[in-house]
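*Asks:* this one's sequence-less:
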């Protein structure tokens, strides 16, 4: 049974395609500020939202973050905005979420673009399984006073992105973050034969050192027969480390899918 929550979102523009941007664990919609503005200038309708327990979205009194609730919230968001078959863009936890939503509701999704996220259905080695199982207990041992700084430095490369990530991570109570991490891990369920039922694109920061993302996304791209778009010199927080490069790649993917008209050569975003 889904628990209720107040979900904050913004629905901008009235054009095509409709692009829904879903942030990663511990941050909020602001991680997509640059990309939302760029897509809006190209005529897209852009929907941003804060997952429950993040940003301006609440958790119901006494409730905890779960993957089931997050999936329900995304479905409710699409219904509230009255959109059919949007492109779902998800970073990290958001990437796990949009993978799962497209698998469960392929008729409600026009395409999926995953940024710096684990492959839900991908095979895991013994060491990867162990790391996934131990991550939450290890995180629980790190003092609340230093956890946001450690996470930011592990996630971002540029000083500006590190500072921005640390400030946002610091807003989330540690118990909530641990629940969010457990929710993220719960999406990972190896099923090597599964392939995306909708068009899919994969984007990663070239210096992403979190989990098994760097290796898994390359294997995932090969399994799906798609290009892995690697953003040089960017870490896990790729949209803050390299905002313009990510905006260009998103536009190129949508152009390749025939959802955005190609820009004349030499024109900037």
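*Replies:* Noted; the coordinates are in hand. As the structure is a computational prediction, the values presented were derived from the model and not from experiment. Numbers count the residues shown, from 1 in each chain.
*Asks:* drop to CA atoms for contacts and neighbour counts, all remaining ones
*Replies:* OK.
*Asks:* Where does residue 90 fall, secondary structure wise?
*Replies:* Assessed by DSSP states H and E, residue 90 sits inside strand 87-91.
*Asks:* Show the contacting residues for the spatially most central residue of the chain.
*Replies:* Geometric centre of the chain, nearest residue: residue 91, 1.7 Å, by C-alpha atoms, centre = their mean. Listed by C-alpha atoms under 8 Å, 6 or more residues apart in numbering, the contact set of residue 91 reads 22-24, 114-117.
*Asks:* Could you count how many residues lie near the closest residue to it other than its chain neighbours?
*Replies:* Leaving aside its sequence neighbours, residue 91 sits nearest to residue 115 (C-alpha to C-alpha, 6 or more residues apart in numbering; 4.5 Å). Per other C-alpha atoms under 10 Å, the neighbour tally for residue 115 reads 30.
*Asks:* What residues does residue 115 make contact with?
*Replies:* Each residue near residue 115 by C-alpha under 8 Å, 6+ apart is listed here: 89-92, 95, 202-204, 238.
*Asks:* In addition, the following structure is provided for comparison:
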């Protein structure tokens, strides 16, 4: 059974000590179970480390909200982090969770960010969403989501990880439209400005930032990322598609303890 902190369901591990606590945020439609392989590896190589995997609002055991804009969700997460007694954690986020981890570190105390396969410039993805919006708002929403999942290369994962992707998820139209509302109604230029601002705040605070991906970053995006945050670390965990934390949980655990 989950614990609850600030209204969010969570799996809590370890005890507080001088090691920075870890906070894990999953991707859209998934839940905290996505982090189980990484947490098992972490328990082996860094025993007793304080680590909490949360269900984001509207996911898993966490209650739904009327709105899911990033700044509002980050405030809910911060309340949960505070309620859990986590002081300036390292925020680890996959996909949507990587974007939220970035906003969190730009606005709240943090000792690091590990962004797992979430590009911060989403102009191209926004165009895809705008084209799909009529179907997202009707009975075709599931086909839109399934076509996106098909492009995540789940087939590259080992069988147990594929099963976790298949079962630890609850896609719903209110989640897709709610979390994507900000992309649908905000111009791409403004989204880029906001993420550039976030990276500037992270740089000013001296917060380490590690981008982990399943494929090499496109040159233009990597150029922007290194310009916005010259100290950024980039690691590619190959043959993992959109789920490098599930294809290579031991490697990600090592990154978190490095």
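*Replies:* Sure, I can see it. Source: prediction; values computed, not measured.
*Asks:* right, and the secondary structure at residue 194 of structure 1 would be what?
*Replies:* What DSSP: H, G, I helix; E, B strand; the rest coil gives for residue 194 of structure 1 is coil.
*Asks:* go on, residue 52 of structure 2?
*Replies:* Applying three-state DSSP: residue 52 of structure 2 is strand.
*Asks:* Show me what it aligns to in structure 1.
*Replies:* Counting by TM-score structural alignment, residue 52 of structure 2 corresponds to residue 47 in structure 1.
*Asks:* got a list of what the aligned partner of residue 227 of structure 1 in structure 2 touches?
*Replies:* Alignment of residue 227 of structure 1 against structure 2 is given by TM-score structural alignment, with residue 233 as its counterpart. Residue 233 of structure 2 is in contact with 209-211, counting by C-alpha under 8 Å, 6+ apart.
*Asks:* Cross-check the contact I'm expecting between residue 110 of structure 2 and residue 207.
*Replies:* Yes: proximity of residue 110 of structure 2 to residue 207 meets the contact threshold set by C-alpha atoms under 8 Å, at 7.1 Å.
*Asks:* So for these two, which sits in the more crowded spot?
*Replies:* Each of residue 110 of structure 2 and residue 207 has its neighbours counted (other C-alpha under 10 Å); residue 110 has more, 24 against 20.
*Asks:* if I pick the closest residue to that one other than its chain neighbours, what's in contact with it?
*Replies:* Distance criterion C-alpha to C-alpha, 6+ apart; nearest residue to residue 110 of structure 2, sequence neighbours excluded, is residue 88 at 4.1 Å. By C-alpha under 8 Å, 6+ apart, the contact list for residue 88 of structure 2 reads 20-21, 108-111.
*Asks:* 10 Å instead, please
*Replies:* Contact analysis of residue 88 of structure 2 by C-alpha atoms under 10 Å, 6 or more residues apart in numbering lists 20-23, 81-82, 105, 108-112.
*Asks:* Looking at structure 1, name the residue matched to it.
*Replies:* When structure 1 is aligned by TM-score structural alignment, residue 88 of structure 2 is paired with residue 85.
*Asks:* Please report the distance of its match from residue 63 of structure 1.
*Replies:* 30 Å (C-alpha to C-alpha, to the nearest Å).
*Asks:* again with residue 138 of structure 1
*Replies:* In this view, residue 138 of structure 1 and residue 63 of structure 1 are 23 Å apart by C-alpha to C-alpha.
*Asks:* what do you get for residue 99 of structure 1?
*Replies:* In this structure, residue 99 of structure 1 and residue 63 of structure 1 are 24 Å apart, going by C-alpha to C-alpha.
*Asks:* higher neighbour count, those two?
*Replies:* It is residue 99, of residue 99 of structure 1 and residue 63, that has more neighbours when counted by other C-alpha under 10 Å, with 30 against 13.
*Asks:* What lines up with the more buried one in structure 2?
*Replies:* By TM-score structural alignment, residue 99 of structure 1 lines up with residue 102.
*Asks:* which residues of the stretch 101-250 of structure 2 fall in strands?
*Replies:* 112-116, 209-213, 233-236 (DSSP state E, counting those that start in this stretch).
*Asks:* So which of these is nearest residue 156 of structure 2?
*Replies:* Closest of the strands of the stretch 101-250 of structure 2 to residue 156 of structure 2 is strand 209-213, at 13.9 Å (criterion: C-alpha to C-alpha).
*Asks:* equivalent range in structure 1 for that closest one?
*Replies:* The aligned range for strand 209-213 of structure 2 in structure 1 is 200-204, by TM-score structural alignment.
*Asks:* The matching stretch vs structure 2, average distance?
*Replies:* Mean deviation of stretch 200-204 of structure 1 relative to structure 2 after superposition (mean C-alpha distance after the TM-score superposition for structure 1): 0.9 Å.
*Asks:* Dump the contacts of residue 88 of structure 2 to JSON lines, plus distance to residue 47 of structure 2.
*Replies:* Shown next, in JSON lines, are the contacts of residue 88 of structure 2 (distance: C-alpha to C-alpha, whole Å):
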{"residue": "20", "distance to residue 47 of structure 2": "13"}
{"residue": "21", "distance to residue 47 of structure 2": "12"}
{"residue": "22", "distance to residue 47 of structure 2": "13"}
{"residue": "23", "distance to residue 47 of structure 2": "16"}
{"residue": "81", "distance to residue 47 of structure 2": "21"}
{"residue": "82", "distance to residue 47 of structure 2": "23"}
{"residue": "105", "distance to residue 47 of structure 2": "25"}
{"residue": "108", "distance to residue 47 of structure 2": "27"}
{"residue": "109", "distance to residue 47 of structure 2": "24"}
{"residue": "110", "distance to residue 47 of structure 2": "22"}
{"residue": "111", "distance to residue 47 of structure 2": "20"}
{"residue": "112", "distance to residue 47 of structure 2": "20"}
